[in-house]
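Visitor: The sequence isn't on hand, but the structure is:
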């Protein structure tokens, strides 16, 4: 039995709200669960939250730590919420991972990835890559 920590939808239309639940991976998303350990509301409820773009997360930290320690696997969204709460380490930037994987595959150096680039240099790179694609397709 694989235990997952995931979100279960409890909101209404245009007002999403989710329970953070611990459930077997084979059970339905909004079905039976072992324990509810929190709530997550991605929509701002007050004007201050709207201005600062904050989201509400109510979490039983002790129970979350317990379930993570027993081997429950959080989904990506729950992992990020736990990282914000300090339960798990912050995940690395997945976009940068993808860029590095592509660069390694194409044989490009990965040292320059993630650094700011000028608009002219970006246009130059796009011209060279589009020129290579048109040459290889003929």
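Guide: Thanks, I have the structure now. Everything numeric in this text was worked out from a predicted model, so none of it was measured.
Visitor: from here on, contacts and neighbour counts on C-alpha atoms
Guide: Noted.
Visitor: Run through the neighbouring helices and strands of the helix or strand where residue 95 lies.
Guide: Using DSSP states H and E, residue 95 maps to helix 94-106. For helix 94-106, there is no helix or strand it packs on, judged by 3 or more C-alpha pairs under 8 Å, 6 or more residues apart in numbering; DSSP states H and E.
Visitor: Count the residues that sit near residue 50.
Guide: 12 (other C-alpha atoms under 10 Å).
Visitor: Tell me how far it lies from residue 42.
Guide: The gap separating residue 50 from residue 42 is 11 Å, by C-alpha to C-alpha, to the nearest Å.
Visitor: and the comparison structure, right after this:
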């Protein structure tokens, strides 16, 4: 089972809102997930990102692979640097 940290889309048409989730890569984008790690709202200026830092680091240490977009969000929040230091 390959586990990914990725975005699950929510919100209305033309008004996206995303949840940062841990999911098996075989599951649909907006389908079943293992755990919710945070939220991302790109419509706010600046974009709102909230993450459960301890849970995110825990999943990264377990081997979960973030998608490119999630990796960028982790870098802006400083979580990626903490993961690389450990």
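Guide: On my side now, so go ahead. Source: prediction; values computed, not measured.
Visitor: returning to that earlier point: any idea which helix or strand comes after the helix holding residue 95 of the first structure?
Guide: helix 119-137.
Visitor: give the contact list for the residue nearest the centre of the second structure.
Guide: Of all residues in the second structure, the one closest to the mean position by C-alpha atoms, centre = their mean is residue 20, 3.1 Å from it. Going by C-alpha atoms under 8 Å, 6 or more residues apart in numbering, residue 20 of the second structure touches 5-8, 36-40, 51, 70.
Visitor: just residue 42 of the second structure next, same as before
Guide: 16-17, 48.
Visitor: ok, of these, which come out buried?
Guide: residue 17 (16 or more other C-alpha atoms under 10 Å).
Visitor: Of the contacts of residue 42 of the second structure, which are still contacts in the first structure?
Guide: Mapping the contacts of residue 42 of the second structure onto the first structure (both residues aligned by TM-score structural alignment, their matches' C-alpha atoms under 8 Å) leaves 16-17, 48 still in contact.
Visitor: Columns distance to residue 30 of the second structure and secondary structure on top of the residues you listed, output as TSV?
Guide: Listed next are these as TSV, based on distance: C-alpha to C-alpha, whole Å; DSSP: H, G, I helix; E, B strand; the rest coil:
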residue	distance to residue 30 of the second structure	secondary structure
16	12	strand
17	12	strand
48	20	strand
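Visitor: against the second structure, where does the helix holding residue 95 of the first structure fall?
Guide: Counting by TM-score structural alignment, helix 94-106 of the first structure pairs with no residue of the second structure.
Visitor: Which positions within that helix qualify as buried?
Guide: residue 100.
Visitor: so stretch 66-74 of the second structure matches what in the first structure?
Guide: Across the first structure, the stretch matching stretch 66-74 of the second structure (TM-score structural alignment) is residues 74-82.
Visitor: How about residues contacting that stretch?
Guide: 4-7, 20, 57, 68, 88, 90-91.
Visitor: Out of the residues you listed, list just those in strands.
Guide: Filtering the contacts of stretch 74-82 of the first structure for membership in strands, criterion DSSP state E, returns 4-7, 20, 57.
Visitor: Most neighbours out of the residues you listed, which is it?
Guide: residue 5 (27 neighbours).
Visitor: Can you get me a residue count around residue 67 of the first structure?
Guide: Per other C-alpha under 10 Å, the neighbour tally for residue 67 of the first structure reads 19.
Visitor: what sits against it?
Guide: By C-alpha under 8 Å, 6+ apart, the neighbours of residue 67 of the first structure are residue 22.
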